[in-house]
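A.B. asks: What would the 3D arrangement of this be:
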Amino acid sequence: MNIALIAHDKKKKNLIDFVTAYQNIFKEHQLFATGTTGKLIQKETGLTIYRFQSGPLGGDQQIGAKIANDEMDMIIFFRDPLTAQPHEPDVSALLRLCDVYKVPLATNQASAEIMVRGLQNGWLDWRSIKDKREIYDD
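C.D. replies: So this is what the prediction gives:
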């Protein structure tokens, strides 16, 4: 599965700790991340991570394009709800795309843990169906 990892500045350490804790699961998948977040996770874990631009410089939109092109299966985005983000419209667009394309999205550690455990147990295998477009048609 293709998994995107994103974190606002005040949540980067939390995401690094989370990925480190579940490194044995993440190493079985293709990982993508916004610039700084990906660099920090890769440095700490040694996992291979494809890095996009930093979120405010277009990284959120690059991940959004992957979602729209059916090339992203899961998003883990540790958001900081208490700090205003200058690129909030990009964040909102990314969240909207997850809803439109039915891409599982975790925005905090609790929901991310449920998703990663589900990934480990095969509960998200429906995301791997060859022609996912049939699933998206309501």
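
A.B. asks: Please count neighbours and contacts with C-alpha atoms only from this point.
C.D. replies: Fine.

A.B. asks: Tell me how far P56 lies from N24.
C.D. replies: 30 Å (CA to CA, to the nearest Å).

A.B. asks: of those two, who's got more company?
C.D. replies: Shown here are P56 and N24; by other CA atoms under 10 Å, P56 has more neighbours (16 against 11).

A.B. asks: Just give the nearest non-adjacent residue to the more buried one, would you?
C.D. replies: Of all residues not flanking P56 in the chain, H87 sits nearest, at 5.5 Å (CA to CA, 6 or more residues apart in numbering).

A.B. asks: Over to T20?
C.D. replies: In space, and not counting its chain neighbours, T20 is closest to T45: 6.1 Å by CA to CA, 6+ apart.

A.B. asks: ok, now which ones touch the one you found?
C.D. replies: By CA atoms under 8 Å, 6 or more residues apart in numbering, T45 lies in contact with V19, T20, Q23.

A.B. asks: which of those are buried?
C.D. replies: Listed as buried from the contacts of T45 are V19, T20; burial here means 16 or more other CA atoms under 10 Å.

A.B. asks: Tell me, how many residues neighbour F18?
C.D. replies: Residues lying near F18 (other CA under 10 Å) number 15.

A.B. asks: run this one through as well so I can compare:
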Amino acid sequence: MRIALIAHDKMKDDIIDFVRRYKDVFKEQELYATGTTGRLINEIVDLKVHRFLSGPLGGDQQIGAKIAEGNMDLIIFLRDPLTAQPHEPDVTALLRLCDVHCIPVATNLGSAEVMIKALKCRSK
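C.D. replies: Sure thing, here's the model as predicted:
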């Protein structure tokens, strides 16, 4: 499964901890991420991740292009709901593409947990 991992700055620690907790599931998937998130997952969790640009520099749009091409299966985007993002239009466009192309998207740890647990059960 092709999974994109994205996290706003204040959510980086959360996504690292989440991926570390489910490393056994993630190591079986094809992982993509925006710049810093991908670098941190690669360095800290030791998983291979295809990295795009950082979100504000176009990484969200690069992942959106993969969605539009039919080359993405799941998005985990841990958003910071309390901080305004300068690239909010890009975030909105990415979420819209997920809706248009029926791609499951988790925007918080609760929904990400449900999706990864379902994926874990599926691969048994």
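
A.B. asks: Superposing both, give me the TM-score.
C.D. replies: After superposition, the two chains reach a TM-score of 0.98 (TM-score structural alignment, normalised by the length of structure 2), with 123 aligned residues with a CA RMSD of 0.9 Å.

A.B. asks: right, and the residue nearest to P56 of structure 1 touches G59 too?
C.D. replies: No: the pair H87 of structure 1 and G59 does not pass the contact test of CA atoms under 8 Å, sitting 10.5 Å apart.

A.B. asks: in structure 2, which spans are helices?
C.D. replies: 12-21, 23-26, 35-40, 59-68, 88-100, 109-122 (DSSP state H).

A.B. asks: can you put these in TSV and add distance to D80 of structure 2?
C.D. replies: As requested, the helices of structure 2 are arranged in TSV below (distance: least, CA to CA, whole Å):
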stretch	distance to D80 of structure 2
helix 12-21	10
helix 23-26	23
helix 35-40	14
helix 59-68	15
helix 88-100	11
helix 109-122	11
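
A.B. asks: And those: which comes nearest I6 of structure 2?
C.D. replies: helix 35-40 (6.3 Å; CA to CA).

A.B. asks: So for M1 of structure 2, what's the nearest residue that isn't a sequence neighbour?
C.D. replies: Q29 is the one closest to M1 of structure 2 (CA to CA, 6+ apart), at 5.2 Å.

A.B. asks: Pull the number of nearby residues for that neighbour.
C.D. replies: 14.

A.B. asks: what sits against it?
C.D. replies: By CA under 8 Å, 6+ apart, Q29 of structure 2 lies in contact with M1, R2, I3.

A.B. asks: State the distance from the residue nearest to L119 of structure 2 when sequence neighbours are not counted to C121 of structure 2.
C.D. replies: The shortest distance from L119 of structure 2 to any residue other than its chain neighbours is 7.6 Å, reached at V25 (CA to CA, 6+ apart). Per CA to CA, V25 of structure 2 is found 10 Å from C121 of structure 2.

A.B. asks: on that earlier part again, next one: the residue nearest to M1 of structure 2 from I116 of structure 2, what distance?
C.D. replies: Q29 of structure 2 is 11 Å from I116 of structure 2, by CA to CA.

A.B. asks: what do you get for I6 of structure 2?
C.D. replies: 15 Å.

A.B. asks: for K27 of structure 2, same thing?
C.D. replies: K27 of structure 2 is 12 Å from I116 of structure 2, where distance means CA to CA.

A.B. asks: Alright, calling it a day.
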